[in-house]
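Engineer: Sequence and computational prediction follow.
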Amino acid sequence: MKNQTKWKISTLISLICLIIPFSIYSLWIYVFNLGTTQAERVSVFKDYFPDFLDGRWSTTIFSIIFSISAVILSSINLKHLKKIWKLINIIILILSGILLFLNLFSMM
């Protein structure tokens, strides 16, 4: 029973790792509708983040790191959990994979 709790906590950590890049991408969609020019949109977007994430690719790399973390944790958890927790891990795996590829594609 204790071992199952460990894997469920790991699933929740994986979910948090998914929420971070999802929030960054959602913020970009929100900001995209605010500005009139691309430079204005980027400026508004960067104002939401601290100075250490002010570089050109900083938020993208940050998002990629958390997406990879979510994929790894979720794929490990798939082997150890059953029923609804396995379904949650499959959903996390799919969504974090999509966000990972989206972020990698945006760097091209």
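Structural biologist: Received, thanks.
Engineer: make it CA atoms for all contacts and neighbour counts henceforth
Structural biologist: Will do.
Engineer: contacting residues around the residue nearest the centre of the chain?
Structural biologist: By C-alpha atoms, centre = their mean, the chain has its centre lying nearest to Pro21, at 2.7 Å. Contacts for Pro21 (C-alpha atoms under 8 Å, 6 or more residues apart in numbering) come out as 62-64, 66-67, 99.
Engineer: Presented hereafter is structure B, for comparison with structure A:
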Amino acid sequence: MSKKVLTMATIAIGATLSLTGVAHAEPNGDPAKFADFTTQFVAATDPGAMNAKSEGKLLIASPYGTSHTIACRGTNAADLYDCMQEDDLGWITLQKNETPLGTAWIYFP
């Protein structure tokens, strides 16, 4: 009986993990689809934010900084046109703003 329960639990965990991968953005090369661009961002509160523009990075003004996935549409940091950030309840649309420090995407819940 315990083998059957263990097998069913393993299958349930595997199914859950495979479905959670769908919720995260995966790089796919298609500018019309969301992809993970988290590494292209610097938190606005980070000391490196002052140099973000010169390093080709974008700013994120969010309570999560870069600790939560940032998914965008576009092919590179220079031409992103739609970004969202995962928070504790799902995905929040970020608003794009130009600042003297570079392009900033702002989290408005």
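Structural biologist: Yep, that arrived. Everything numeric here is computed off the predicted structure, so don't read it as measured data.
Engineer: Drop the TM-score for these two in here.
Structural biologist: Superposed pair, TM-score by TM-score structural alignment, normalised by the length of structure 1: 0.33. Supporting alignment: 64 aligned residues with a C-alpha RMSD of 4.4 Å.
Engineer: Surely Gln18 of structure 2 forms part of a helix?
Structural biologist: Actually, residue 18 of structure 2 is Ser. It isn't Gln. Yes. Counting by DSSP: H, G, I helix; E, B strand; the rest coil, Ser18 of structure 2 is part of a helix.
Engineer: picking that back up, neighbour count, secondary structure and distance to Arg41 of structure 1 for the contacts of Pro21 of structure 1 - can I get that in a markdown table?
Structural biologist: Formatted as a markdown table, the contacts of Pro21 of structure 1 follow (neighbours: other C-alpha atoms under 10 Å; DSSP: H, G, I helix; E, B strand; the rest coil; distance: C-alpha to C-alpha, whole Å):
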| residue | neighbour count | secondary structure | distance to Arg41 of structure 1 |
| --- | --- | --- | --- |
| Phe62 | 15 | helix | 19 |
| Ser63 | 26 | helix | 19 |
| Ile64 | 22 | helix | 21 |
| Phe66 | 22 | helix | 24 |
| Ser67 | 30 | helix | 24 |
| Leu99 | 21 | helix | 21 |
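Engineer: between those, which is closest to Ser26 of structure 1?
Structural biologist: For those, the residue nearest Ser26 of structure 1 by C-alpha to C-alpha is Leu99; the value is 11.0 Å.
Engineer: just checking, that closest one touches Phe22?
Structural biologist: Yes. Contact criterion C-alpha atoms under 8 Å: Leu99 of structure 1 and Phe22 qualify, at 7.3 Å.
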